[in-house]
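Q: Take a look and give me a structure for this.
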Amino acid sequence: MKILAIVPARGGSKRLPGKNIKVLGDRPLIAWTIEAAQQSGVVTDVVISTDDVAIADIARTFGGSVLSMRPAHLATDTAGSFDVVVQVLDEYEAVHGAVDGVMLLQPTSPFRSAESIRRAVLQYQQDVSCAVVSVTAVTSHPAWCFRLEGSTMTPFLGWERLSTRSQDLEPAFTLNGAIYLIAPSVLREQKRFVGPGTVPLVMTDSRESLDIDTPEDWDVAVRMLKQAGMRNHTS
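A: Next up, the predicted model:
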């Protein structure tokens, strides 16, 4: 299948400045994702969407493609992933022809493995009408989550579920942001990556689900590297 991997890497980052090219271990953060995609052997091309020249240059150094610089209106804090991906998808298909699937790989998930990317494509091949999205088990079950109402709080799933023993609760999962894979036609039609019929790609390794967005997240990533010697974790 012809799978296009798109890596969105905006230059502006308020909570962790310069995070996309900040060196993690022995290479820039964005390089981890580019290399995992390449090592998977299942993507046709890895295209980086960025508004930053430094990010573009480093991405090319590690084998990524940059078709053009991201338009300013798509480089704001409010720009959504759908608009960013479709802009790159349209530009790519205009030159290289239609692709069978588009995969969103956020550079803030550096430890997502090449094997997980392969698994996502394998699941996608079973039914291309269904998106495949990576998920991980929640650390706090929805039954134990509350909404605040004035000076009181109410459990989201009701008081009865709150008293259910943990071992009797149905397993719950959350999006971890590591992999989104969908047919271009489905993406353009529903204008989102997750919808009815979405197939879960369950990740059980907590390292793969790490999403770096703050200095604290960065510190966690550094500790993971030291503890596991993860230079070749992408393979």
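
Q: okay, CA-based contacts and neighbour counts for the rest of this
A: Noted.

Q: May I see the buried residues of stretch 119-127?
A: Buried positions in stretch 119-127, judged by neighbour count with 16 or more other CA atoms under 10 Å: 119-121, 123-124.

Q: Can you name the residues in contact with that stretch?
A: With CA atoms under 8 Å, 6 or more residues apart in numbering as the test, stretch 119-127 has contacts from 42, 130-133, 179, 181-182, 199, 201.

Q: could these be laid out in a markdown table, adding neighbour count?
A: Shown next, in a markdown table, are these (neighbours: other CA atoms under 10 Å):
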| residue | neighbour count |
| --- | --- |
| Val42 | 20 |
| Cys130 | 21 |
| Ala131 | 26 |
| Val132 | 28 |
| Val133 | 24 |
| Ile179 | 22 |
| Leu181 | 29 |
| Ile182 | 26 |
| Val199 | 19 |
| Leu201 | 20 |
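
Q: what's the closest of those to Arg231?
A: Ile179 (20.4 Å; CA to CA).

Q: did I read that right, Met103 in a strand?
A: Yes: assessed with DSSP: H, G, I helix; E, B strand; the rest coil, Met103 lies in a strand.

Q: Roughly how far does it sit from Phe156?
A: 32 Å (CA to CA, to the nearest Å).

Q: between these two, which one's more packed in?
A: Neighbour tally, Met103 and Phe156, criterion other CA atoms under 10 Å: the higher count belongs to Met103, 27 against 15.

Q: So in the protein, which strand runs the longest?
A: When the chain is parsed with DSSP state E, its longest strand is strand 173-182.

Q: re the thing from before, restricted to strands, list the buried residues of stretch 119-127.
A: Checked against DSSP E, the buried residues of stretch 119-127 include nothing in strands.

Q: Could you dump these into TSV and include distance to Leu24?
A: Output for those, formatted as TSV (distance: CA to CA, whole Å):
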residue	distance to Leu24
Arg119	25
Ala120	25
Val121	27
Gln123	30
Tyr124	31
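
Q: What is the burial count for Val220?
A: Counted with other CA under 10 Å, Val220 comes out at 16.

Q: quick one: furthest residue from the center of the protein?
A: Ser151 (36.7 Å; CA atoms, centre = their mean).

Q: To compare against the first, here's the next sequence to fold:
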Amino acid sequence: MTGLCVISARGGSRGVPGKNIRPLLGRPMIAWSVEQALATPEIDRVVVSTDSEEIAAAARAAGAETPFTRPPELATSEAGKFAVFQHALAACEDHYGEEYEFFLDLDCTNPLRDTADISAAIAQFRARRPYGVDGVFAICEARKNPYFNMVEPDATGALKLSKTLPGTVVRRQDAPPVYEHVASIYIMTPDYVRQAGYLLDGHMEGYDIGPEKSFDVDSELDFAIIEFLMKRKLGIAP
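A: Reported below is the predicted structural model:
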């Protein structure tokens, strides 16, 4: 069966306009993800889901296929990402007539991951499938812990810990581990994509990608951080 990778990139970003094709170290942002997918041996087909012809052209120039246009109702800031997955899978099955071993999405605003991360996440998915796991997605240890230093106001406005245990956690090291959902790598069975209502609807597990690869572009600050980290990773002088 075929390993399908879909890179989702809508045209109407609000926080960082045009971020999916914004130049990053001389290449459109999306090109980094396309090139990573093409270099991953477990992936057989690389498709971009977009509503923008400008993004589609940049994706094709990097080597991806764009066999369909994402419908307008799935290209708004209110559209859920899982519905985008479902549309892309159905569109690829209809266009190519293929059966897929897995559906893999790469977030195109996180170029910090490596091809080795994608392969390792696929290997974890394959190893866990016999145990009923529906998919794997990228996580990292959370920078803030709701049992220790994340707070929220109660009805009176007084700040309280977001989560509590019997007794008070007075050291970060004593707090239970919690993880951030990292917008980077998502691998699922096609059946799960078709049938689930949202990402955590079934048995999803985490691939720990580490904190330095966990940034994605939602703001100008994010872009500056990623650009700095990419330069350091590639040995480019600031």
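
Q: Tell me which residue of the second structure matches up with Lys226 of the first structure.
A: If you follow Lys226 of the first structure across to the second structure using TM-score structural alignment, you land on Lys231.

Q: Give me the three-state assignment for its match.
A: Here Lys231 of the second structure is helix, with the state taken from three-state DSSP.

Q: Which other helices and strands does the host helix or strand of Ile139 of the second structure contact?
A: For Ile139 of the second structure, the enclosing helix or strand under DSSP states H and E is strand 135-141. If contacts are counted by 3 or more CA pairs under 8 Å, 6 or more residues apart in numbering; DSSP states H and E, strand 135-141 of the second structure sits against helix 115-128, strand 179-188, strand 204-208.

Q: Let me know the angle separating the first one from strand 135-141.
A: What that stands for is helix 115-128 of the second structure. 120 degrees (axes from the mean of the first three to the mean of the last three CA atoms, to 10 degrees).

Q: Just give me the neighbour total for Met82 of the second structure.
A: Careful, residue 82 of the second structure is Phe; it's not Met. So Phe82 of the second structure, with other CA under 10 Å, has 16 neighbours.

Q: Sorry, slip of the keys, the one I care about is Gly158 of the first structure.
A: 13.

Q: Now do the strands in the first structure.
A: Going by DSSP E, the first structure shows strands at 3-8, 23-24, 27-28, 45-49, 101-104, 132-137, 146-149, 152-155, 173-182, 199-202.

Q: Give me the contacts around the third one.
A: Residues outside strand 27-28 of the first structure that contact it (CA under 8 Å, 6+ apart) are 20-22.

Q: Compile the strands of the first structure into JSON lines and extend it with columns for distance to Ser209 of the first structure.
A: Below are those laid out as JSON lines (distance: least, CA to CA, whole Å):
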{"stretch": "strand 3-8", "distance to Ser209 of the first structure": "17"}
{"stretch": "strand 23-24", "distance to Ser209 of the first structure": "16"}
{"stretch": "strand 27-28", "distance to Ser209 of the first structure": "19"}
{"stretch": "strand 45-49", "distance to Ser209 of the first structure": "21"}
{"stretch": "strand 101-104", "distance to Ser209 of the first structure": "15"}
{"stretch": "strand 132-137", "distance to Ser209 of the first structure": "7"}
{"stretch": "strand 146-149", "distance to Ser209 of the first structure": "24"}
{"stretch": "strand 152-155", "distance to Ser209 of the first structure": "26"}
{"stretch": "strand 173-182", "distance to Ser209 of the first structure": "5"}
{"stretch": "strand 199-202", "distance to Ser209 of the first structure": "10"}
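
Q: what's the matching residue for Ser196 of the second structure over in the first structure?
A: For residue 196 of the second structure the amino acid is Ala, not Ser. Superposed on the first structure with TM-score structural alignment, Ala196 of the second structure falls opposite Gln190.

Q: neighbours of that match, just the number please.
A: There are 11 residues near Gln190 of the first structure, going by other CA under 10 Å.

Q: separation between it and Ala183 of the first structure?
A: 11 Å.

Q: ok, Lys19 of the second structure - how many residues close by?
A: Here the number of neighbours of Lys19 of the second structure (other CA under 10 Å) works out to 25.

Q: That one reaches Ser13, doesn't it?
A: Yes: using CA atoms under 8 Å, Lys19 of the second structure is in contact with Ser13, at 6.9 Å.

Q: picking that back up, report all helices and strands that the longest strand of the first structure contacts.
A: Using 3+ CA pairs under 8 Å, 6+ apart: strand 173-182 of the first structure touches strand 101-104, helix 114-126, strand 132-137.

Q: what's the closest of these to Thr61 of the first structure?
A: helix 114-126 (19.3 Å).

Q: Quick one: average offset of that closest one versus the second structure, please.
A: Mean deviation of helix 114-126 of the first structure relative to the second structure after superposition (mean CA distance after the TM-score superposition for the first structure): 0.8 Å.

Q: Quick one: the residues in the second structure that that helix pairs up with.
A: Helix 114-126 of the first structure covers residues 115-127 of the second structure once aligned (TM-score structural alignment).

Q: Off-centre distance for the matching stretch?
A: 14 Å (CA atoms, centre = their mean, to the nearest Å).

Q: before we move on, the earlier item: now the helices and strands packed on strand 135-141 of the second structure as JSON lines including distance to Met150 of the second structure?
A: Output for those, formatted as JSON lines (distance: least, CA to CA, whole Å):
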{"stretch": "helix 115-128", "distance to Met150 of the second structure": "29"}
{"stretch": "strand 179-188", "distance to Met150 of the second structure": "13"}
{"stretch": "strand 204-208", "distance to Met150 of the second structure": "22"}
